[in-house]
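Colleague: Need a 3D model of the following:
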Amino acid sequence: MTEWLHPALIMVFGAALLPMLHDTGQKVASVLVPLLVLLRMTQMDVGSQGQVQFIGIDLVLFQADQLSLVFAWVFSIMAVIGNIYAWHINDTGQRVSAFLYIGSAFGVVFAGDWFTLLVAWEIMAFASAYLIFASANRKAVAAGFRYLMVHVAGGVLLFGGIVLHGVQTGSYLVGPLDHGQGGLAYNLILISFMLNAAVPPLSAWLTDAYPEATVTGAVFLSAFTTKTAVYVLIRNYPGAEVLIGFGVAMALYGVVFAVLENDCRRLLGYHIISQVGYMVAAVGMGTEMALNGATSHAFAHILYKGLLFMGVGAVILMTGRRKLTELGGLYHAMPMTVVLYMVGALAISAFPLFSGFVSKSMIISAAAGDHRAAVALLLTVASSGTFLHTGLKLPYYMFFGKDCGLRPSEPPVNMLLAMGLAALFCIGIGVFPQLLYDLLPYPVNYHPYSGAHITQSLGLLMFTLFAFVLCLRYLDPEKTISLDTDWLYRRGAKLFMWLALHPVLLWEKMVVTLGDGAGLRMLHRLSRASQKADTHFVDAVVNGVARMTWRCGLLLRQFQTGVVSHYALVMIVGLIVMLVFPLIAALAAP
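Modeller: The predicted model follows:
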């Protein structure tokens, strides 16, 4: 029985248990259940379980190999740390959604077939959205609906690609896709994965939604969605060279937009995009060292990015502020938070003896070893930008700089404990990299602590520090809002609805105009002249659709704002189109 104890099932059963408990019992269970998952990981081995047939399709509900085990290990660790960080909250909904979110991430990692992956993929989208809604303010609700609609659209693309792929190949088992074949199925699945990986221009949902999540919810969000996307890219698209260009662009895009940011969590969100760019580029290279680099960097990133979001979350919780222009001088009141945050900042900046140094450098070395000098150079430049903003600008203006006049206390002990555990991992991996390298999917023949590498890295970091000090007055944050590609779908949805509504309004005006006098009598005579059986049928269908549309419209007005209704209607149109086209293609296939 223990051989078939899926970590996702443990989290789902835990989610069902939590509402039955109260106060301390619920808090204890929220940590014990992830600890059980961590214990389960120590007993897990390579293999597959749960092979079943459904409507003639072979499904593999659980499949573990070295790649899936690495991601499962770090997901387990982050589940424990994240729930310790969230110990103090009294919100059953957040705990349940976090459990389902983590469980669905395990479902993706251990899925052996496309349909199992798809189900877990969609649960992950809906469960994570609640962590945004839970902030319970207007901005969070709007951002949550946008987040949900974007990910529902991604799920539709994935479903369409899976159906077409199954029709073309006759198999629904997850595995590397043929780059040479390409085709619609290949591209639909790739676009869906790129959307979850926050590849520009499909990335604005991340920086739009993550800053609006709850303090504890943002920590979970930073860990799972983009990294499950990295996992499925490694699994299905190794060596897809198109990803190299996208990955390099991501790495630079994130650090450039971080320059403009005043919101501390939005700034960290842009650096998620930047860091995931390294992983995406490594997947595109496709060599063993590059794929090891993508995997190890995802492992390290989950922990140090979680630590950074925990540090910033502690500041937001204790001050109620998140703009850099409203913060400063907090190092006196929150010294432990400052120290723990800086561990994460040094890790993401790839300082020697910290985790980012032993993972990020593997990707850059893989690019150089694969004779991609331009890629290695641009990724190195992006690394310097990461240190400039996450390692220097953000902590300077948040903890030092001009005193904002606030004197908050340190956050609750559980938050400091969780940050301390994440910091230990950041340092432990940096000091003992072989512990991480032994988990990687391919044998590792890489030694990060060479004299040349240390000298080169420290030289770059010190030059960046010098540039920061020299240009400090030009880096002052401003009270501005940076526009991203989310502007297009916000405005685009409104334009679509304007075009959709105006013909309807024109028709209504015409009916009203014809509603009195001769017009009404003319319509009456025309209707009597056309009373045939087929006309009765068409009238019944049209009237039925009209009544249903009217009632649905009333329902939408009751449960959603007008803007959200627009998004819902747009997505319904997209769902219909994306479901019909694959079906037609499948029927037309020889």
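
Colleague: Going by C-alpha atoms from here, please, whenever you check contacts or count neighbours.
Modeller: Will do.

Colleague: Point me to the helix or strand that includes the closest residue to Ser565 other than its chain neighbours.
Modeller: Nearest residue to Ser565 in three dimensions, chain neighbours excluded: Leu556, at 6.1 Å (CA to CA, 6 or more residues apart in numbering). Assigning secondary structure by DSSP states H and E places Leu556 in helix 533-559.

Colleague: now for the helix or strand hosting Ala382, which elements pack on it?
Modeller: Take DSSP H and E as the rule and Ala382 turns out to sit in helix 373-386. Identification of packing neighbours for helix 373-386 by 3 or more CA pairs under 8 Å, 6 or more residues apart in numbering; DSSP states H and E yields helix 242-260, helix 264-285, helix 355-369, helix 451-470.

Colleague: Tell me which of the ones you listed sits most buried.
Modeller: Highest mean neighbour count among the helices and strands packed on helix 373-386 (mean count of other CA atoms under 10 Å): helix 264-285, with a mean of 28.

Colleague: Leu17: how many residues sit nearby?
Modeller: 15 (other CA atoms under 10 Å).

Colleague: quick one: the helix or strand it falls within to chain centroid distance?
Modeller: Secondary structure assignment for Leu17, by DSSP H and E: helix 7-17. Centroid separation for helix 7-17 versus its chain: 21 Å, with CA atoms, centre = their mean, to the nearest Å.

Colleague: Second chain to compare with the first, below:
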Amino acid sequence: MLIHPGLWLIAGGLVMAFVHGRARQILTLLVPAVALWLVWQVGDGVFGHVRFLDYQLQFVRGDRLARIFATIFTLMTLVGGLFALGQRHRIEVPAAFVYAGSAVGAVFAGDLITLFLFWELMAVGSTLVIWAGGAGARKASMRYLMVHLFGGVVLMAGITGHLAGGGDITFTAMKPDSLPHWLILIGFLVNAGAPPFSAWLPDAYPQASWSGTVFLSAFTTKTAVYVLLRGFPGAEVLVFVGLYMAIYGIVYAILENDMRRILAYSIINQVGFMVTGIGIGTEMALNGAAAHAFAHIIYKALLLMSAGSVFYQTGKTKCTDLGGLFQSMPLTTVCGTIGALAISAFPLTSGFVTKSMIAQAAADQHLMTVWLLLAAASAGVFLHAGIKFPWFVFFQKDSGLRPKDPPASMRWAMVIFSAFCIGLGVYPEPLYAILPYAVDYVPYTGSHVVSQLQLLLFSGLAFFLLLGYLKRTLTITLDTDWFYRRAGLRIARALTTVVSGGLAAFYGGALAALTGLGQGIRRHYGPAGVLARTWLSGSMVLWVAILLLMYLIVFYIPT
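Modeller: Below you'll find the model as predicted:
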């Protein structure tokens, strides 16, 4: 292999920052298309050894797990670039390509140091994508960067401890059985949106532009899924973390009024399924996590493309401001509905043939509680993303808005990913063929199809029966980001007041002490001071005699 696909994307993004017009549009489509081809030129094994200090870095390591993630990342960059052809901000798309290239670089990294370098570059690229969303996104991008810098510091501390303890630099499977490995795991989970750091995702992603959110949905959390698959397969703690994420995302998505925040919380929910599969750790579960990550990137991008199209055409994101858009945006409605069905694991869609592998793995291991919670989470997904999002945005009340479908490039991007959602659902064998392990799973059995349709039917029935309670109002839901957005700010201000007062008191006391010292010195040694004024010779002789007498008395006192 002559060209690293991740570096190719990064270089393409840097070049795109200096061109515009037709040349930029050509690069937007050409660069990821070539990167996708380059991904499949990477064979199995390690390539691109680089010497760094006393370590031999493995810049490119190819295998089936790396290729499936690199494939969907470059495909996402290609279709996302098509969707963003009309984006006029000069920074966003180039930053998104640097972001995507860094994710591909992290996927192919064969050692911990190379992984960390691409990991941090990914944080920089994604921050710029959020920052490009406008004035309202600047603060969100700084909060986002703060969280991910913290995660990077924790990850670096873990890697340093791992190497200092004699660990191998090669990025292989490990167990959370020591402090360095726990720190590495925590660093990975921060990017996955795991508790208690989940709130950075719905805080930052919806602040990006109509196209920026599409890019953001694909890379950070799914790169975290990849490194968990590579680094901590079978870690039991991940089962509990994943189940928490799956339920947490549903609860907040149901409460949310902003359509893009609904889908942002849904990302956490879906990543929770993947993390649970990684924690189960069997070949079926790991295949399911990888396959679900692949399918999730496609249908989540499709959902956010439909939401981005509505935002692009109306300038509104609140469910309370929308409704009845199916009348004037039929293509966007159809594509958004396909994405909603796919995320709900409706039969003949991609979610049905991937998510069910994780549930089947739980059943195979006789993890009944896990299976039941995953089933409940699946029903919740249909409530908030399968029905709530399309219902409140495209149907329900007539908002009076009559926007048209978005420009051609945005429509084509949605159509392409809609075709993938249906194509993979109807014929999943090509996806199964590139999974890390051999697949012995048939999704379309009578019992599986019937049980899934029953689950979806009763979830839909519950939605419409409880519609009066689910209707959105202008509310604010508190999440853990409150601790660093509000409480943290108040604590910082209180500490500033206390510290400022303490410093002022210290400076005042020090100044008073120095002033008193100066006055004392002046009083004794100044021109009129006791020790500096002129003394008569007779007085000096008298004092010398007295001192000599005292010395003699002390000297001759018997000891």
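
Colleague: So which residue is smack in the middle of structure 2?
Modeller: Central residue check for structure 2 by CA atoms, centre = their mean: the C-alpha nearest the mean position is that of Asn191, 4.2 Å away.

Colleague: Columns distance to Ser222 of structure 1 on top of the helices and strands packed on helix 373-386 of structure 1, output as a markdown table?
Modeller: Formatted as a markdown table, the entries for these read as follows, by distance: least, CA to CA, whole Å:
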| stretch | distance to Ser222 of structure 1 |
| --- | --- |
| helix 242-260 | 15 |
| helix 264-285 | 8 |
| helix 355-369 | 16 |
| helix 451-470 | 25 |
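
Colleague: check contacts around the residue of structure 1 most remote from its centre.
Modeller: Seen from the C-alpha centroid of structure 1, the residue lying at the greatest distance (CA atoms, centre = their mean) is Ala518, 60.4 Å away. Going by CA atoms under 8 Å, 6 or more residues apart in numbering, Ala518 of structure 1 touches no other residue.

Colleague: Equivalent analysis for Val230 of structure 1, please.
Modeller: When contacts are counted by CA under 8 Å, 6+ apart, Val230 of structure 1 is found next to 197, 276, 279-280, 294, 298.

Colleague: Same question for Gly284 of structure 1.
Modeller: 237-244 are the contacts of Gly284 of structure 1 under CA under 8 Å, 6+ apart.

Colleague: counterpart of it in structure 2?
Modeller: Using TM-score structural alignment as the criterion, Gly284 of structure 1 maps onto Gly279 of structure 2.

Colleague: So Val46 of structure 2, which state does it fall into?
Modeller: Per DSSP: H, G, I helix; E, B strand; the rest coil, the local secondary structure of Val46 of structure 2 is strand.

Colleague: Give me the nearest residue to it, chain neighbours excluded.
Modeller: Leaving aside its chain neighbours, Val46 of structure 2 sits nearest to Arg61 (4.3 Å; criterion: CA to CA, 6+ apart).

Colleague: Over in structure 2, find the residue span stretch 384-395 of structure 1 aligns onto.
Modeller: Residues 379-390 of structure 2 are where stretch 384-395 of structure 1 lands when matched by TM-score structural alignment.

Colleague: pretty sure the residue nearest to Val46 of structure 2 contacts Phe47?
Modeller: Yes - counting by CA atoms under 8 Å, Arg61 of structure 2 touches Phe47, with 6.2 Å between them.

Colleague: Verify the stated contact: Pro390 of structure 2 with Thr337.
Modeller: Yes - when contacts are counted by CA under 8 Å, Pro390 of structure 2 is listed as touching Thr337 (6.3 Å).
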